[in-house]
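[1] below is the sequence, then the predicted model.
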Amino acid sequence: MSVDDRLKELGIELPDAPAPAANYVPTVRTGNLLYVSGQVPIQNGALVTGQLGAGFSVEDGQAAARLCAISLIAQVKKAVGDLETVRVVKLNGFVNATGDFGEHPAVVNGASDLMVEIFGEKGRHARSAVGSSSLPFGVAVEVEGIFEIA
């Protein structure tokens, strides 16, 4: 099954790739690697804000991380066009969390699981899941990625 078919099967329509919020570019390609700047969760045109451990559940965080992954894929598609040529190399997930919150990996699984659902074996990747006391605009999660382009 093609990547586009998997997206359709999952009911995912890629949004327009979000514009940068500051002085950076959304993607940089060097050789066969594409670096994608951190993507934040956007749902129905609004940022998903909240802090894990302070009224924002792990499930809410996973859903936010999934939205970040969808934006990552939109950036990749804009940069390279054909998603069939893509392999996910590494994701870095940042979780807006209280000091006593410890389930960062479970939250970032929202992004990781989607990459595997969409890209299959080419979606399996290395990863970091890091807690932060705050993130830009108060978002719950931010995810950046490195992709290999065949």
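    Yep, it's here. Residues are numbered from 1 along each chain as shown.

[2] going forward, measure contacts and count neighbours with C-alpha atoms only.
    Will do.

[3] what residues sit buried inside the helix ranked longest in the chain?
    When the chain is scanned for its longest helix (criterion: DSSP state H), the result is helix 58-80. Under the neighbour-count criterion of 16 or more other C-alpha atoms under 10 Å, helix 58-80 has 58, 60-77, 79 buried.

[4] what residues does the residue lying closest to Glu142 once chain neighbours are set aside make contact with?
    Closest residue to Glu142 apart from its sequence neighbours, by C-alpha to C-alpha, 6 or more residues apart in numbering: Val40 at 4.7 Å. Contact partners of Val40, counting by C-alpha atoms under 8 Å, 6 or more residues apart in numbering, are Leu47, Val48, Leu67, Cys68, Ser71, Val139, Val141, Glu142, Val143.

[5] can you check Ile118 too?
    Val3, Arg6, Leu7.

[6] just the buried subset of the residues you listed, please.
    Buried among the contacts of Ile118 (16+ other C-alpha under 10 Å): Val3, Leu7.

[7] list the buried residues for the lengthiest strand in the chain?
    For the chain, the longest strand by residue count, based on DSSP state E, is strand 86-96. Using 16+ other C-alpha under 10 Å as the burial criterion, the residues of strand 86-96 that qualify are Val86, Arg87, Val88, Val89, Lys90, Leu91, Asn92, Gly93, Phe94, Val95, Asn96.

[8] distance from the next helix or strand along the chain from it to the middle of the chain?
    The helix or strand immediately downstream of strand 86-96 is helix 104-119, counting by DSSP states H and E. The chain centre lies 8 Å from the centre of helix 104-119; the measure is C-alpha atoms, centre = their mean, to the nearest Å.

[9] another one to put next to it:
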Amino acid sequence: MTNPMLDRLKELGLALPDAPAPAPAANYVPFVQSGDLVFVSGQISQGPDGLIKGRLGDGMSVAEGAAAAQACGLALIAQVQAACGGDLTRVRRVVKLTGFVNSTPDFTEQPQVINGTSDLMVAVFGDAGRHARAAVSAAALPRGVAVEVEAIFQIA
């Protein structure tokens, strides 16, 4: 069976993190389903070479931050794929993203950083990827990562 979402990722030159989806680092679960909503725990910026660390406004560019946010988005998609038993066609809508940006007090471009996740959701899920969102600054994030993003998905 073909999966248009995975095909779109491949067209973008992207892939989901290796299965299984990233495991929690503490006493929580990666996602919780309530009715037709899946609440995905915050996913930290991590790529094939490890954690993507840094602080926006202190040596890390907005483009690098957006790439870190895109990595969070890939992990979010991997988690919702696990919640859907491997079938991303069950995703009906990306409902909400909340993005946290490790940044200096004077950094004000959090929305441009979290666009790395938002743009990915629209590229993968089309109109169903358009969502409500918050993009906020954090003085520090777990393990020194640059970005963390959590999400709510509606599934069939």
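    Yep, it's here. Keep in mind that this is a model prediction, so the values were computed, not measured.

[10] got the angle between the longest helix of structure 1 and strand 86-96?
    Comparing the axes of helix 58-80 of structure 1 and strand 86-96 via axes from the mean of the first three to the mean of the last three C-alpha atoms, to 10 degrees yields an angle of 140 degrees.

[11] quick one, helix 58-80 of structure 1 and helix 104-119 angle?
    40 degrees.

[12] mind listing what the residue nearest to Gly73 of structure 2 when sequence neighbours are not counted touches?
    In space, and not counting its chain neighbours, Gly73 of structure 2 is closest to Thr117: 4.8 Å by C-alpha to C-alpha, 6+ apart. For Thr117 of structure 2, the contact set (C-alpha under 8 Å, 6+ apart) comprises Ala66, Ala69, Gln70, Ala71, Cys72, Gly73.

[13] structure 1: which residue goes with the second one?
    To tie it back to what came earlier, the one meant is Ala69 of structure 2. Aligned by TM-score structural alignment, Ala69 of structure 2 pairs with Ala65 of structure 1.

[14] got the contact list for its match?
    Pro41, Gly93, Val107, Val108, Asn109, Gly110, Ala111, Val141, Glu142, Val143.

[15] measure it to Val76 of structure 1 for me?
    Using C-alpha to C-alpha, to the nearest Å, Ala65 of structure 1 is found at 17 Å from Val76 of structure 1.

[16] aligned to the residue nearest to Glu142 of structure 1, what sits in structure 2?
    Aligned by TM-score structural alignment, Val40 of structure 1 pairs with Ile44 of structure 2.

[17] equivalent analysis for Glu121 of structure 1, please.
    Alignment note (TM-score structural alignment): Glu121 of structure 1 maps to Asp127 of structure 2.

[18] still on that earlier bit, just the closest of the contacts of Ile118 of structure 1 to Gly31 of structure 1, please.
    Val3 (22.7 Å; C-alpha to C-alpha).

[19] list the contacts for that closest one?
    Leu83, Glu84, Ile118, Phe119.

[20] can you tell me which residue in structure 2 aligns to it?
    Using TM-score structural alignment, the partner of Val3 of structure 1 in structure 2 is Met5.

[21] got it, and Ser132 of structure 1?
    Using TM-score structural alignment, Ser132 of structure 1 sits opposite Ala138 in structure 2.

[22] separation between the nearest residue to its match once chain neighbours are set aside and Val91 of structure 2?
    The shortest distance from Ala138 of structure 2 to any non-neighbouring residue, by C-alpha to C-alpha, 6+ apart, is to Asn102 (4.9 Å). Applying C-alpha to C-alpha, the value for Asn102 of structure 2 to Val91 of structure 2 is 29 Å.

[23] thinking again about what came up before, surely the residue nearest to Ala138 of structure 2 meets Gly59?
    No: here Asn102 of structure 2 lies out of contact with Gly59, judged by C-alpha atoms under 8 Å, at a distance of 11.7 Å.

[24] residues making contact with stretch 141-150 of structure 1?
    For stretch 141-150 of structure 1, the surrounding residues in contact (C-alpha under 8 Å, 6+ apart) are 32-41, 61, 64-65, 68-69, 72, 80, 85-96, 111, 135.
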